[in-house]
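# coords please:
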Amino acid sequence: MNNSCSVVKAYGKVLVYGGYSVLEGGTGLVVNVDKGTTTKASFSDETEIIVAHIKDKDKLRFAESAVKAARGFLKSDKELKIESRNDEEMNPGSKAGFGSSATSTVSIVASILNLHGVDVVSEEGRRTVFQLSKEAHTEAQGKIGSGFDISAACFGTQFFSKDKIEKAAWPDDWRAVFAFSGKSASTTEFVKRVFGFKEANPEEYSRIMDEYNKTGLEIKSLYEEYVKESNDENLKALMQSIGKSYKIRKNLGVKANVEIETDDDTELLSGIRREGAMVAALPGAGGGDSLFMVCEGEENMKKIKEHLRQKELKVFDNIRVVDKPYEVLA
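Below is the predicted model:
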């Protein structure tokens, strides 16, 4: 018997390292944040899609693509009412980079399938939601993307590559700090321009990406070693490798004439690290959206937040790193 309604929440993401690399088969660490998108699906007399944070119907393409994918899988033409709402932190007046298009897509697909009696929390169900959501999201985004954000929403915090997904632990003593960089960035536009550089300079692009992907695998190995044995030597090696990864990404931006990380950004991030951050970055594709910092302990976290506020940057006090695949609420 069908449910009268279905409610699913999918959680946002941060790609700690591996932006652009994951598009070429490289590895990246993607973690969930505890904010996301909640979608309610119910049967109706006519199909209606309501996305609370979107007023322009032309921007409903992700939601519409998700509904189409779910219906296609179910081979159902039943009329549906879809009501989707982001947590406030997902869109703090501008694009924050926590993956709201992915969480919207996943929560819509999962809620529709759940409404029709599909067990979406089983291993098979999650794989189905992932595949449908990835296809829908890629279609709506113009055939661009690796699917790491969809994967995080479906399976939780992980090491992601196109060929393999491996669960990842977040160290207990690490604290994450988030702030709005003051500018938004178009991931799709950045990727197009990087791929333009790839087309024009294939050999140079290949050399950069080979080093980038190799560094990503090195980070994964060092990270897993640190999680098993968290000593200063392991931490130093890990942070050096992460720093190298971001330098390679910045160089890729310079070569592609894309402001992945400007010199002003580098100066800002270096200042944050001097205040006690082990990692300070414009994560994912870079260019803007949210700043992501990692430190050890509450005191360092307070110090970093105070520094950010002195720089007149908006700090997100109530966002945490979690390991949360989507969940069925009703």
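# could you use CA atoms for every contact and neighbour count after this?
OK.
# hey, where'd the helices end up in the stretch 201-330 of the chain?
202-228, 232-256, 263-274, 297-310 (DSSP state H, counting those that start in this stretch).
# hmm, who's touching the second one?
Spelled out, it's helix 232-256. The contact list for helix 232-256, computed with CA atoms under 8 Å, 6 or more residues apart in numbering, reads 17-20, 193-194, 196-197, 208, 211-212, 215-216, 218-219, 222-223, 225-226, 259-262, 278-279, 281.
# returning to what we had before: so can I have JSON lines of the helices of the stretch 201-330 of the chain showing mean neighbour count?
Formatted as JSON lines, the helices of the stretch 201-330 of the chain follow (neighbours: other CA atoms under 10 Å):
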{"stretch": "helix 202-228", "mean neighbour count": "17"}
{"stretch": "helix 232-256", "mean neighbour count": "18"}
{"stretch": "helix 263-274", "mean neighbour count": "15"}
{"stretch": "helix 297-310", "mean neighbour count": "16"}
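# dump the ones you listed to JSON lines, plus distance to Ser65.
Putting those into JSON lines (distance: least, CA to CA, whole Å) gives the following:
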{"stretch": "helix 202-228", "distance to Ser65": "32"}
{"stretch": "helix 232-256", "distance to Ser65": "31"}
{"stretch": "helix 263-274", "distance to Ser65": "35"}
{"stretch": "helix 297-310", "distance to Ser65": "38"}
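# closest one to Gly25 among these?
Nearest to Gly25, of all the helices of the stretch 201-330 of the chain, is helix 202-228, at 8.0 Å by CA to CA.
# neighbours of the residue lying closest to Gly18 once chain neighbours are set aside, how many?
Spatial nearest neighbour of Gly18, excluding adjacent residues (CA to CA, 6 or more residues apart in numbering): Gly28 at 4.3 Å. Neighbourhood size, Gly28 [other CA atoms under 10 Å]: 26.
# one more to line up against the first:
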Amino acid sequence: MSSPPTVVSSPGKVLITGGYLVLDPKYPGTVISTSSRFYTVVREAGPNDTNHIRVRSPQFLDATWEYIVTTEPDIAVKEDPANHSKNKFVQLALQNTIALSAEVVGPLAIQDALEKGLHITIVGDNDFYSQREKLASLKLPRTLDSLSQITPFTTTGVNLSQVHKTGLGSSAALITSLVSALLLHFSAIPTSSFEEDKSDGRRLAHNLAQYVHCLAQGKVGSGFDVSAAVFGSHLYTRFDPEVIHTLMNDDGPLLPVLSHTNETWGYRVEPFKLPPFTRIMLADIDAGSDTPSLVGKVLKWRSDNSEEASILWDSLNQLNQALARALSTLSTLYEKDPENYTTAVKYISSLQSIQWEANPAQPEGEIPIVSEFYEAHRLSQAIRAKMREMGKLSGVPIEPDEQTKLLNSCVSLAGVIGGGVPGAGGYDAIWLLVCDPVDASPDKHPIERVERVWSEYKDLNVSPLSVVESLSGGARIEVLEKITGLSAVVQ
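You can find the predicted model right below:
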């Protein structure tokens, strides 16, 4: 009788503050984990599949990869020459997770675990990939309601290399779910690891996922996307890049570097969540940016103009941290006075931000709440201005004029708190934070107003994503049958 499958999911991300700055350990960023997730399902294959691993990604054409694992003299994951394509991310995740697991539980335990081989299925929620063509083929408008009508884990109809991603951090979520599922499957970490926010097992999965992601990308990034995939929404301060420097250039033991006991990692994860009765809204913009190119140009400008850049980054950091505090304060105000908070959200949902503090008859209990919402609006606008300034000085389209016009149209709507271009910016996407009152009529709801602007916008091709903030945190163990549509794509 075969063992039950091991299933782990990890969320996507949106970096709402800290773009570029988060590359430096001096500066934190605010990262929101999304309801869209990647799922890895690991199952035993069969008695004739010893040391054989098959990995499928059924949302793409020709997306099956076969590997053979050898355990002597060292762990090695060798690609089957018959594979139609290579998948560096998957192969590096397999190689390093199996090697690390062997260091934790011993090579004999790994041999036993691979006696029947493995079948692995990896899929991502639809929002990780543009659904424009799918909606068009179904003759549906680009709305949130239309997105809900698409089959879960729908096929993209293209090869993996041709897919149009939406910028939610698909590679980080994929690697995190894959290495976490394998660590569990090989008993390198206990199942209780994902019951606590900062357990030893979760931290080991984080360190391994960061390392594999850096290896696959060929550089050491900031890691906020992997961190969100592991821990959920939080204030993130990056790990020290030097911690994995030796592993990036050497085949030495993994555990001494990747262990949760290695304090030189130095990253910080501080709790954060969006205020109650607010919703993050994301739009995919049909243009696209080369993120590594943008980052490279900004970092070169910073290096060439260190004094000017330092002043700008410090002032931007102050605004970023002030916005995080304002949003956290709103959550505290709700906990202290949920009744006035709920009424205040409904009040500002019907007004443009410039009108929020203009009511002389505002009930006294609502005044500090409305003022804090306006402060969040003011700070998000100030951050946008500083990001545009950085873009102008570095010659990089961080918030291009086309995006500025679209964002201004959205932020001027009643009930919209603020917005911006996530992460490194460019033409890829925008994010908005909007009020989400409990009993507003649909035609007067801020979400509906934003959708109308997006659907009627002419200067850019705007398509909504259905994501909201993930309130269930980062990586987690799933039950296959309880995830809608997952059993149907697992073979």
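# could you point out which of the helices of the stretch 201-330 of the first structure sits nearest Lys40 of the first structure?
The closest of those to Lys40 of the first structure is helix 297-310. By CA to CA, the value is 35.4 Å.
# determine the angle, from 0 to 180 degrees, between the closest one and helix 263-274.
In terms of direction (axes from the mean of the first three to the mean of the last three CA atoms, to 10 degrees), helix 297-310 of the first structure departs from helix 263-274 by 150 degrees.
# distance from the longest strand seen in the first structure to the second structure after superposition?
The strand that spans the most residues within the first structure, counting by DSSP state E, is strand 28-43. Taken over the aligned residues, the distance from strand 28-43 of the first structure to the second structure averages 1.5 Å (mean CA distance after the TM-score superposition for the first structure).
# elements contacting that strand?
strand 5-17, strand 80-86, helix 100-115, helix 148-155, strand 158-161, strand 321-322 (3 or more CA pairs under 8 Å, 6 or more residues apart in numbering; DSSP states H and E).
# against the second structure, where does the longest one fall?
In the comparison with the second structure, helix 100-115 of the first structure aligns to the range 170-185 (TM-score structural alignment).
# what's the average distance of the matching stretch to the first structure?
Here stretch 170-185 of the second structure, set against the first structure after superposition, deviates by a mean of 0.6 Å using mean CA distance after the TM-score superposition for the first structure.
# can you check stretch 372-385 of the second structure too?
With mean CA distance after the TM-score superposition for the first structure, stretch 372-385 of the second structure departs from the first structure by a mean of 1.8 Å once superposed.
# which residues of the first structure does that stretch align to?
Aligned using TM-score structural alignment, stretch 372-385 of the second structure spans residues 234-247 in the first structure.
# distance from that stretch to the middle of the chain?
When distances are taken as CA atoms, centre = their mean, to the nearest Å, stretch 234-247 of the first structure is centred 21 Å away from the chain's centroid.
# repeat that for stretch 169-181 of the second structure.
Chain-centre distance of stretch 169-181 of the second structure: 10 Å, with CA atoms, centre = their mean.
# how many other residues sit next to Lys88 of the second structure?
12.
# and if you look at Lys164 of the first structure?
Applying other CA under 10 Å, I find that Lys164 of the first structure has 10 neighbouring residues.
# aligned partner of it in the second structure?
Residue correspondence to the second structure (TM-score structural alignment): Lys164 of the first structure is matched to Arg268.
# Thr237 of the second structure versus that match, what's the distance?
Distance, Arg268 of the second structure to Thr237 of the second structure, using CA to CA, to the nearest Å: 5 Å.
# ditto for Asp304 of the second structure
Using CA to CA, one gets 24 Å for the distance from Asp304 of the second structure to Thr237 of the second structure.
# and the two? Which one has more around it.
Thr237 (26 against 12).
# list the contacts of the more buried one.
Thr237 of the second structure makes contact with Val22, Pro25, Lys26, Tyr27, Pro28, Gly29, Tyr267, Arg268, Val269, according to CA under 8 Å, 6+ apart.
# residues contacting stretch 209-216 of the first structure, please?
Residues contacting stretch 209-216 of the first structure (CA under 8 Å, 6+ apart): 17-18, 21, 24-28, 241, 244-245, 248-249.
# what's the average distance for it when superposed on the second structure?
When the second structure is overlaid, stretch 209-216 of the first structure sits 1.9 Å from its aligned residues on average, using mean CA distance after the TM-score superposition for the first structure.
# start and end residues in the second structure for that stretch, please.
Mapped onto the second structure using TM-score structural alignment, stretch 209-216 of the first structure covers residues 313-320.
# how far away is the residue opposite Val230 of the second structure in the first structure once aligned from Lys324 of the first structure?
Here Val230 of the second structure is matched to Cys154 in the first structure, going by TM-score structural alignment. Distance, Cys154 of the first structure to Lys324 of the first structure, by CA to CA: 8 Å.
# what lines up with Lys198 of the first structure in the second structure?
In the second structure, Lys198 of the first structure lands on Arg302 (TM-score structural alignment).
# is it true that that match touches Gly296?
No: in this structure Arg302 of the second structure lies outside contact range of Gly296 using CA atoms under 8 Å: 9.9 Å.
# of those two, which one has the most company?
Arg302 (19 against 13).
# roughly how far does the more buried one sit from Tyr236 of the second structure?
Counting by CA to CA, the gap from Arg302 of the second structure to Tyr236 of the second structure is 21 Å.
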